[in-house]
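Asks: What follows is a predicted protein model with its sequence.
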Amino acid sequence: MSTSSARRPPLGFLMLLGTMAAVPAMTMDMYLPSLPEMTRDLNTTQALVQGTISGVMIGSAMGSLLSGPLSDRFGRRRPFFAGMALHVVMSVLAAISPNITTLLAVRVLQGMGNATATIAAFSALRDRFTGPSQSSGMSWIQTVIAVVPLAAPAVGGWIAHHWGWRAVFIALAVFGLVVMAMVALLLEETHPPERRNPNASPIRAFGPLVRDPRFLAVAVVPAMATTVLFTYISASSFVLQEGFGLTPAQFVIAFAVNGVMIIVGAQANSRLVYRVGTPRMLWVGLLGSLLFAALLLVASLTGIGGLWGFLVPLALLLVFNFLTMPNAVTLALKHHGRRAGSAAALVTATQQLLAGILSPFVAVLGGGAPAMSIVLLAAVLVALLFAALNRRLERRA
């Protein structure tokens, strides 16, 4: 099956891949409004219930590292269906979990299963498209992934309000079945037998990747862009409501506006990348992110502009962050088409690991707007450093 760098990926194809890639985010965010109810119902602590979020992230990282090499060996569909079947079963078990210990274990396995959906989506895009076409398609996928954390809590909260928190996990099982049916009917195998790597295994598949300094350098960039997004999502509620005095309704409006800005950035990239090219668009995103992250820190430390002095650079930072992320992922997969599944797995696991470790540093630094701004600026600076290293290595190659 040939790949293309010039023609635009079909919108239906991209929406399907975006839906697949959003399964882990849906699993992580849909039940967030139910955490207090779960704490009471399971007679446990808030810390342990919040641990179910970490559990699914850990499971997703592990599942990514396992499913990537398997998709290079057996094709994209078979590991996807196996993983999603595990997701569906674990979702049902989560709904009937009698205690927090069972729920914690089930959530790890649930994350391992649904990680195959993201890996299959990223790999299928790389199988079909390269260069600007891949970057454009990745923008659409990242748009869906970014919008899910904004919408999933509202949907999950509505379900929990009417039927309780256990119904949220039943809904996740149904969602998994729907995605499986969509893939079965609409997505043919994109990695045919003649292109597969029969020797791929979770142990050996990553050797060529970790020995490629260009891959290692650029793989850090989307991880830092994800850190920016996770930091914003996890800290903005406290910063805007406690720090700036927004009401819950006002915060929802601000959060929704920033969600629109994320879409603007991703969609702008999907169009501009054909004219400018993937490497240049990456640098546009990074330099724009640096500018507005710096302005955000200045506004946080000085109070210049008050609320608007904080909100405007934050929104523009999110726009440029979504010029950075899809192009960085595209460049990470650039030289590893035959190992696209393994490469996507390592990129995804790096994103989850580093973002999960770094985003809580807002609380470590004391919380508030300055702490959030420091973490955001630090993530952008690290991304710039590794992007510069990658560019230097590419020129030497």
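Replies: That came in fine, so what should we check first?

Asks: all contacts plus neighbour counts: C-alpha atoms, from now on.
Replies: Will do.

Asks: give me the element residue 2 is part of.
Replies: Per DSSP states H and E: residue 2 is located in neither a helix nor a strand.

Asks: and the nearest residue to it once chain neighbours are set aside, how many neighbours?
Replies: Once flanking residues are discounted, residue 2 sits nearest to residue 128: 6.7 Å by C-alpha to C-alpha, 6 or more residues apart in numbering. Residue 128 has 18 neighbouring residues, counting by other C-alpha atoms under 10 Å.

Asks: Quick check: residue 128 vs residue 74, distance?
Replies: Residue 128 sits 17 Å away from residue 74, taking C-alpha to C-alpha, to the nearest Å as the criterion.

Asks: Next up, a structure to set beside the first:
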Amino acid sequence: MNKSVPMYFLILIAAIPSFSLDIYLPSMLEIQHELLLSESMLQMTLTVFVVTFAFIQLIFGPLSDRYGRKNILLIGLSFFLVGSFIAVFSSNITQLLIARACQGIGSCAGVLSAFSIARDCFEAEERPIVLSTIAMYVGIAPIIAPVIGGILKDYFGWRSIFMLLGLLSVFLLILTVTLLQETLSKEHQNTQVQALQSYKMISIHPVFTYYTGIATLAFAGLFCFITTSPILLIDQLGLSAKLFGVMFALNAFSFLLGAKYSAFLNQKTTPDQCILLGLCLMLTGGIIMFALMQFIGLNLLGLLIPMMIATFGIAIIIPNCTSLMLEPFANKAGSTTALNTFIRFIAAGVVSMIVGYLNINNQLFLSVFLSFAALSGLLLVMVRLNMIQKQREQSS
């Protein structure tokens, strides 16, 4: 196995989506006022990013398995650079949406390449630890991103945020050209027809559907908070952009701790047990948030502390689901990662649209959604355990 790819490089390219998504959250209300946007139009800047990110996975996944990880990453980062440039000079919602779509394409290439390279370079027993380590450090991105975004917004305006993202894309392009050697071996390269046909085989594989289902529920719960947080914290609780960044960073710090704890747990227990623990923590956070909402109403600590508990659990769930989901697909890591991410981000996009168009930016909806997602994940676990038990009885 080629393990010459630096871990920090995988972390940087995997962090592109969360960093570029979270850094401009403190500026959303300023963008709304300057460009004269309705709340639903403002939510579209999130939705377009997420939906573009999801759909481009289906194109980049097979291309990555056919033409290699490096080529796709270079194309994606170029789109990200163009999108950042357009955003800096955007004067209306159409231009900004085009910019966010281009950034969604670039972000897609980053995370797809990171997981595919990890699948290329590490053995099955190493992969859960590697992916949890990547998730742990990627968790730093949403900690620092809103803080940086809040500072840039206060001192230089919201356009400076996209200028910084453009400089970041240039830096990553230079690293890709100088550091990255192709990790996809010749014998694992698919033809274009094989790559496209693989989606059907992957989508009906029970391992893929099970772990993708659980990861999707967890990710949708996290994205529900991301979508509602600017309204809850800035508009309803009256936090400044910089203080919003700090509060958002605290929740992201919980994700970092959860990913770190997951990497520790992977050395002592099975990934399936880690997933079960994560779902229980997610459910606990949702229930506590709902109870506090009933007794004390909307309150900063009553929102933040339960969300940190749920986020800690989500950080355990996602890397373990990703590792186990990839296990059966040695030569289809790109397509498998693409389909998995497509499903997760389409679910996130649907959540964003529901929140925006129904105007349900409130703590009650967030707590109910977190609890529902966790309970649904636990139901999937019970169904799978029942199926495994029946298979064992039939074989014996």
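Replies: Looks like it came in fine. Source: prediction; values computed, not measured.

Asks: I'd assumed residue 14 was in contact with the residue nearest to residue 2 of the first structure.
Replies: No - here residue 128 of the first structure does not reach residue 14: they are 11.3 Å apart, not a contact under C-alpha atoms under 8 Å.

Asks: ok, back up a step: now check the second structure for the residue matching the residue nearest to residue 2 of the first structure.
Replies: Aligning on TM-score structural alignment places residue 128 of the first structure opposite residue 121 in the second structure.

Asks: What of residue 28 of the first structure?
Replies: Aligned partner of residue 28 of the first structure by TM-score structural alignment: residue 21.

Asks: what residue of the second structure matches up with residue 182 of the first structure?
Replies: That one, residue 182 of the first structure, aligns with residue 175 by TM-score structural alignment.

Asks: give the contact list for its match.
Replies: residue 9 (C-alpha atoms under 8 Å, 6 or more residues apart in numbering).

Asks: average offset between the strand or helix carrying it and the first structure?
Replies: Element membership of residue 175 of the second structure [criterion: DSSP H and E] is helix 159-179. Its matched residues in the first structure lie on average 2.0 Å from helix 159-179 of the second structure after superposition (mean C-alpha distance after the TM-score superposition for the first structure).

Asks: Return the set of buried residues in that helix.
Replies: Judged by neighbour count using 16 or more other C-alpha atoms under 10 Å, the buried positions of helix 159-179 of the second structure are 159-166, 168-169, 172-173, 176.

Asks: elements contacting the helix or strand following that helix?
Replies: Per DSSP H and E, the first helix or strand lying C-terminal to helix 159-179 of the second structure is helix 192-203. Applying 3 or more C-alpha pairs under 8 Å, 6 or more residues apart in numbering; DSSP states H and E, one finds that helix 192-203 of the second structure makes contact with helix 39-67, helix 333-358.

Asks: Out of the ones you listed, which gets nearest to residue 199 of the second structure?
Replies: helix 333-358 (6.9 Å; C-alpha to C-alpha).

Asks: related to what we said a few turns ago, for residue 77 of the second structure, see how far away the match of residue 182 of the first structure is.
Replies: 11 Å.

Asks: Pretty sure residue 366 of the second structure sits against residue 226.
Replies: No - between residue 366 of the second structure and residue 226 there is no contact under C-alpha under 8 Å: 10.3 Å.

Asks: The two: which is more packed in?
Replies: Applying other C-alpha under 10 Å to residue 366 of the second structure and residue 226 shows that residue 366 carries more neighbours, namely 24 against 17.

Asks: Sticking with that one, tell me its helix or strand.
Replies: helix 363-395.

Asks: where's that helix relative to the chain centroid, distance-wise?
Replies: 21 Å (C-alpha atoms, centre = their mean, to the nearest Å).

Asks: With stretch 11-21 of the first structure instead?
Replies: Distance, centroid of stretch 11-21 of the first structure to centroid of chain: 14 Å (C-alpha atoms, centre = their mean).

Asks: Any buried residues in that stretch, and which?
Replies: 14, 15, 16, 17, 18, 19, 20, 21.

Asks: what does stretch 328-346 of the second structure give?
Replies: Buried, per 16+ other C-alpha under 10 Å, within stretch 328-346 of the second structure: 329, 331-346.

Asks: Also stretch 252-268 of the first structure?
Replies: Neighbour count says stretch 252-268 of the first structure has 254-255, 258-268 buried, by 16+ other C-alpha under 10 Å.

Asks: can you pull the contacts of the counterpart of residue 320 of the first structure in the second structure?
Replies: When the second structure is aligned by TM-score structural alignment, residue 320 of the first structure is paired with residue 313. Residues near residue 313 of the second structure by C-alpha under 8 Å, 6+ apart: 258, 277, 278, 279, 280, 281, 282.

Asks: What of residue 173 of the first structure?
Replies: Here residue 173 of the first structure is in contact with 87, 88, 89, 91, 92 (C-alpha under 8 Å, 6+ apart).
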